[in-house]
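Participant: Below are the sequence and a predicted model for it; my questions follow.
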Amino acid sequence: MKKKRAKTPTPKAGASRWLLPAGLLAAAITAGVVLGGLTSESSSKAAAKPAAVPQAAAKPAAARPTPQATTISRVKLDLEGAPAFGAADAPVTLVEFTDYQCAFCRKAHATLNQVKEKYGDKVRLVYMQNPLAFHKDAPMAAKAALAAGEQGHFREMHDLLLTSADLKQGALLAHARSLDLDISAFTTAMTSDKFNDRIQQDQAQAVRVGASATPFFFINGRSVRGAQPMTAFEAIIDEELAGDLLPTKWVASAATRSRRPAEDPNKIYKVDMANSISRGPKDAPITLVEITAFQCGFCKRSQATIQQIMETYPGKVRHVVMYKPLRAPTGAIASLAADRQGKYWEYRKLLFDNQRAMTDQNLQLWAQQVGMDVEKFEKDRQDPALAQFVQNNVRQASSLGVNGTPTFFINGKKLVGAQPFAAFQKIIDQELNSPDQAAAAS
């Protein structure tokens, strides 16, 4: 009978939900005591010291400029429920946003092993999931790590995933067997929707804090982007461990430190809409490009607004759809397969109405529901051309500076987010009343 591996330690109940490192807190308290005592201590020494014998005035020393301390920007993270290893009160907390199919995450993994070896108990490691849309095996790998974590072996599975080239289901099951996991429970958890909310929460937080790529790290709230060398981690960790009071500014996002200039609302972006799905006249005076994701709650919210636009401006708006999936492009590819049978808009509605239920079984059920040939639908879903089309959309969205969904382009003018109808109406009316449109109408 195989001997079970020892479970990796899990965080103690009641650990702090928010990232506020113990070292930083202690430094702040110390600063309060020291600074609070300076004035009284100086005053008492001055009173006790005998008066000095008058002497010739010495030449005053040249005043030296006071060095300006650099303010450290830190981001507050919600770590509740995330796999964590190390003491909750460790002086340094290192949070990693990762994608198991990301080559740079694999490279960074070796560096983090060096961090663990060098600093030991001084660093607490916290793991967040951010599988990228164009890595089709990454979402299930993330679920595999979390499923292993349920049986006390998250970190071992995490290590295996980042050192294995194969992330297909068979390989994930092989990893589970090598860890002596309960295979039935592991398989059920990995292949279900059980961890969807956990992964979506991590990804939503990644967007909120500006962790726009993988790997992305926060060391006591200080951001480190990409597979940096060990020296980059050492520089920050050593500074945090030194115990010096570092001038700190808490910011909402890592992107806040290098905030981009506000975009010109009149800037016209050139959007390549070749082969994109659309409705409305091709020669309509208004082209509304929607960059969307079927897993995005704000994208779902914007559907009613889009419908209101189409009804308010009949025959004047061409609605074009492009994709930037939050996770695996499952819904986008399924919708494109539906378009091949002329069922795009009916199927699209079902996808938005059932955002958390996009299993293979349901995708087939909905295909049947709208009258599709399910066998052809499944064959089309496997067509690499559809996955490539979505990936091309993602690339173009990035080139247009699209960092989130939904994002719209109205005759090339960018409008970000699930804005109210009035925001769209303002731009559309301006476009319809522009001199160019008036000339075209005459």
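Facilitator: Now that the structure is in, tell me what you want to look at. Residues are numbered from 1 along each chain as shown.

Participant: from here on, contacts and neighbour counts on C-alpha atoms
Facilitator: Will do.

Participant: measure Ile183 to Lys143 for me?
Facilitator: From Ile183 over to Lys143 the distance is 14 Å, taken as CA to CA, to the nearest Å.

Participant: higher neighbour count, the two?
Facilitator: Set side by side, Ile183 and Lys143 show more neighbours around Lys143, with 24 against 15, by other CA atoms under 10 Å.

Participant: before we move on, what SS does Ile291 have?
Facilitator: Secondary structure assignment for Ile291 (DSSP: H, G, I helix; E, B strand; the rest coil): strand.

Participant: Isn't it up against Ile410?
Facilitator: No: counting by CA atoms under 8 Å, Ile291 does not reach Ile410; the two are 11.5 Å apart.

Participant: all strands of the chain, in order?
Facilitator: 72-75, 84-85, 92-98, 123-129, 216-219, 222-225, 248-251, 277-279, 286-292, 317-323, 407-410, 413-416 (DSSP state E).

Participant: out of the ones you listed, deepest packed?
Facilitator: strand 92-98 (a mean of 25; mean count of other CA atoms under 10 Å).

Participant: Strand 123-129 and that strand, what's the angle between them?
Facilitator: Here strand 92-98 points in a direction 20 degrees away from that of strand 123-129 (axes from the mean of the first three to the mean of the last three CA atoms, to 10 degrees).

Participant: ok, back up a step: for Asp353, find the nearest of the strands of the chain.
Facilitator: strand 286-292 (14.4 Å; CA to CA).

Participant: Packing partners of that closest one?
Facilitator: strand 317-323, strand 407-410, helix 421-432 (3 or more CA pairs under 8 Å, 6 or more residues apart in numbering; DSSP states H and E).

Participant: As CSV, these with distance to Gln200 would be great.
Facilitator: Listed next are the helices and strands packed on strand 286-292 as CSV, based on distance: least, CA to CA, whole Å:
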stretch, distance to Gln200
strand 317-323, 18
strand 407-410, 19
helix 421-432, 27
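
Participant: Nearest to Ala367, out of the ones you listed?
Facilitator: It's strand 317-323; of these, that one is closest to Ala367 (CA to CA) at 19.8 Å.

Participant: quick check: angle from the closest one to helix 421-432?
Facilitator: Using the same axes, to 10 degrees: strand 317-323 against helix 421-432 is 120 degrees.

Participant: other SSEs contacting strand 317-323?
Facilitator: Counting by 3+ CA pairs under 8 Å, 6+ apart, strand 317-323 packs on strand 277-279, strand 286-292, helix 384-399.

Participant: do you know which of those lies nearest Lys45?
Facilitator: helix 384-399 (63.2 Å).

Participant: Which positions in the closest one come out as buried?
Facilitator: Neighbour counts over helix 384-399 (16 or more other CA atoms under 10 Å) mark 386-387, 389-394, 396-397 as buried.

Participant: here's the one I want to compare it with:
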Amino acid sequence: MSKVDDESKPSDDETLEESRTIERLASLEAEKAKQAPADDAKAVAEASAAVAAGAGGGEPPAGGSKAKAKAKAKGEDKSKGNKLLGNLVFVLGFFATLVAGYYVGQWVRVKFGDKPQLEDDQRYRVALRGDEPQRGPDDALVTIIEFADFQCPYCADSAEPLESAMSGYEGDVRLIFKHYPLPGHKRAAPAAYTAWAAHQQDQFWVFHDRLFAAKSAIDKVPDWIKELGLDASKFGEDMESAAAKQAVDQDTLSGSKVGVTGTPAFVVNGHMYRGKRDEVGWKQIIEAELEYAKDVADDQDLERGELYDFLMQDALDRQVGAPATGRTKRERRPGEPDDSAVYAVPVEGAPSTGPDDALVTVVEFADYHCPYCARVKTAVDQLLETYPDQVRLVYRQRPLAMHPQARDASKAALAAAEQGKFWEMHDLLFLRQSKTLDEFKTLAEELGLDVAKFEADYQSQAIEDAVAADVTVAQRFGISGTPAFFINGRYLSGAQDFSVFEQIFQERLVEAKTLLEGGTPASGVYAKVIADGKSSVKE
């Protein structure tokens, strides 16, 4: 039986008629309650009151009953409020515990987590002009030198975590920015020149953030100039100036010397760290370098501003594998070219690929049956692909006596050149390692050459003399082994990695651009570079 029915039940001394009347009233009022809206609490209360009144002979409920009902409702509201407040406190406490746990965990990772792994223990001295964009004081105990490309998504992702990490070490860390626009990113160099122009009006870091956000696009630059109230005329002149290009080239070169080959790259108190990191990763690096810096400063009784120069005293100017000049001069074999000198290696008449007016000319001496020549081909090809408008490769034959059929392979390549297919034959000779005339003729047929003409040229005295002439040039410049290279006249020996070729290329490119800015036409750069060069290894 429902609560309503129970409350309306008549007492024992009531008549049967009264009982039936009460039951009818109860039934009618209950029906009304069902038809009333679910949220109409007042209607339900009135129905219950009417039933109760019928049970009492039609007398209205006493005033005390109303007071009790109100008190009960008030108590229920208070109970609900307390419950809601309790739930809210619980939720807030739960989230507070999560947040506190997160930050405690971060702190533990920074203080007691794995120490950052160094690429090697060596420190490297990055060449600084003194006018680079900088955040933090000159006497900071930790110096971070960043090499970045505004079109590089990893560089963009690195900016905020590094800035956040540095904010916890105010006064102890400084960040120096250097440009390293990658060759494959066409918008990177214009963005770098834009940032340099902004730096001339003390707005580098504003443009730094906006260029990363815009993914190196510079179409909004006029709006930014207007918004910031900059001198638009000066900005445009600075952006297009030779000084901007020279500064960016110098930054790139300084990175290449210490082993930067991609972005982002960071040199922290001389230690190399590559790639992006989260905030905690950066804090670990800063903590480790800061702890060591403080120990050195205390032990050596150094002022804060003296520490960085002290750490750089024994640092290397170049990473191992970079071209050896200056204080890390490599020992030469007897009769070998000096890798710090310039040699006037002729290029006339030799097969070449790349523009004739390229700013950097690479002359290669190689043997088709030399395994090291085959191995280095990948790095050379990568250099050509990376800098297609700035590199020219000139190939000269240097078949070695230890490879009896190598001279014949050189003749096959030059015979194919008579029909305009030198480089195609060149690639197949390295790939197939062909050694006999029949094998060379098979390659010629694959390339669609006139095989009869190919064979006639192969056996001609002219081709024999051409090979002999290349060997004579090689001997004059001390090339007794292969592969050997002269990059704008500078000697490089052996099957080096792409990074080494790129480092030397960047150095030679800076020199070439200086000549270009001085009025030398691009087509005359190589002749100008080697004009005062040595004409033989004996000079």
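Facilitator: Sure thing, it's come through. Being a predicted model, the structure only gives us computed values, none of them experimental.

Participant: Any idea what the TM-score is?
Facilitator: Counting by TM-score structural alignment, normalised by the length of structure 1, the TM-score of this superposition works out to 0.47. Behind it: 242 aligned residues with a CA RMSD of 4.0 Å.

Participant: For the strands of structure 1, could you give me JSON lines that also reports distance to Ile236 of structure 1?
Facilitator: Below are the strands of structure 1 laid out as JSON lines (distance: least, CA to CA, whole Å):
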{"stretch": "strand 72-75", "distance to Ile236 of structure 1": "11"}
{"stretch": "strand 84-85", "distance to Ile236 of structure 1": "20"}
{"stretch": "strand 92-98", "distance to Ile236 of structure 1": "10"}
{"stretch": "strand 123-129", "distance to Ile236 of structure 1": "12"}
{"stretch": "strand 216-219", "distance to Ile236 of structure 1": "7"}
{"stretch": "strand 222-225", "distance to Ile236 of structure 1": "8"}
{"stretch": "strand 248-251", "distance to Ile236 of structure 1": "14"}
{"stretch": "strand 277-279", "distance to Ile236 of structure 1": "48"}
{"stretch": "strand 286-292", "distance to Ile236 of structure 1": "37"}
{"stretch": "strand 317-323", "distance to Ile236 of structure 1": "38"}
{"stretch": "strand 407-410", "distance to Ile236 of structure 1": "36"}
{"stretch": "strand 413-416", "distance to Ile236 of structure 1": "35"}
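
Participant: out of these, nearest to Ala337 of structure 1?
Facilitator: strand 277-279 (11.6 Å).

Participant: For that closest one, which outside residues touch it?
Facilitator: 318-322 (CA atoms under 8 Å, 6 or more residues apart in numbering).

Participant: Most widely separated two among those?
Facilitator: Applying CA to CA across those, the maximum distance is between Arg318 and Met322, 13.2 Å.

Participant: so which of the helices and strands packed on strand 286-292 of structure 1 gets nearest Ala206 of structure 1?
Facilitator: Between those, strand 407-410 lies closest to Ala206 of structure 1; by CA to CA that is 17.9 Å.

Participant: before we move on, the earlier item: I'd like the helices and strands packed on strand 317-323 of structure 1 laid out as TSV, including distance to Ile309 of structure 1.
Facilitator: Shown next, in TSV, are those (distance: least, CA to CA, whole Å):
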stretch	distance to Ile309 of structure 1
strand 277-279	12
strand 286-292	10
helix 384-399	23
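
Participant: Asp360 of structure 1: which of those is closest?
Facilitator: Taking these one by one with CA to CA, helix 384-399 is closest: 16.0 Å.

Participant: which other helices and strands contact the closest one?
Facilitator: Against helix 384-399 of structure 1 (3+ CA pairs under 8 Å, 6+ apart) you get strand 317-323, helix 330-339.

Participant: Switch those over to TSV; also include distance to Thr231 of structure 1.
Facilitator: Formatted as TSV, these follow (distance: least, CA to CA, whole Å):
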stretch	distance to Thr231 of structure 1
strand 317-323	38
helix 330-339	39
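
Participant: between those, which one is nearest to Pro435 of structure 1?
Facilitator: From those, taking CA to CA, the stretch that ends up closest is strand 317-323, at 17.9 Å.

Participant: Tell me what angle that closest one forms with strand 286-292.
Facilitator: Going by the same axes, to 10 degrees, strand 317-323 of structure 1 makes 20 degrees with strand 286-292.

Participant: angle of strand 317-323 of structure 1 against helix 330-339?
Facilitator: Going by the same axes, to 10 degrees, strand 317-323 of structure 1 makes 130 degrees with helix 330-339.

Participant: Distance check, Glu240 of structure 1 against Ser42 of structure 1.
Facilitator: 30 Å.

Participant: The two - which one has more neighbours?
Facilitator: Set Glu240 of structure 1 next to Ser42 and count neighbours by other CA under 10 Å: Glu240 wins out with 20 against 10.

Participant: Look up how far Arg222 of structure 1 lies from Glu96 of structure 1.
Facilitator: Taken as CA to CA, the span from Glu96 of structure 1 to Arg222 of structure 1 is 12 Å.

Participant: Apologies, that question was intended for Gln169 of structure 1.
Facilitator: 35 Å.

Participant: which stretches of structure 2 form strands?
Facilitator: 134-135, 142-148, 173-179, 265-268, 271-274, 352-353, 360-366, 391-397, 484-487, 490-493.

Participant: helices or strands up against the fourth one?
Facilitator: On a contact count with 3+ CA pairs under 8 Å, 6+ apart, strand 265-268 of structure 2 meets strand 142-148, strand 271-274.

Participant: Also the last one?
Facilitator: Taking 3+ CA pairs under 8 Å, 6+ apart as the contact definition, the neighbouring helices and strands of strand 490-493 of structure 2 are strand 484-487.

Participant: helices or strands next to the strand it packs on in the packing?
Facilitator: strand 360-366, strand 490-493, helix 498-517.

Participant: Turn the contacts of strand 277-279 of structure 1 into JSON lines, columns for distance to Ile199 of structure 1.
Facilitator: What follows is the contacts of strand 277-279 of structure 1, written out as JSON lines (distance: CA to CA, whole Å):
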{"residue": "Arg318", "distance to Ile199 of structure 1": "35"}
{"residue": "His319", "distance to Ile199 of structure 1": "31"}
{"residue": "Val320", "distance to Ile199 of structure 1": "29"}
{"residue": "Val321", "distance to Ile199 of structure 1": "26"}
{"residue": "Met322", "distance to Ile199 of structure 1": "24"}
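
Participant: Of the residues you listed, which is the nearest to Ala235 of structure 1?
Facilitator: Met322 (42.1 Å).
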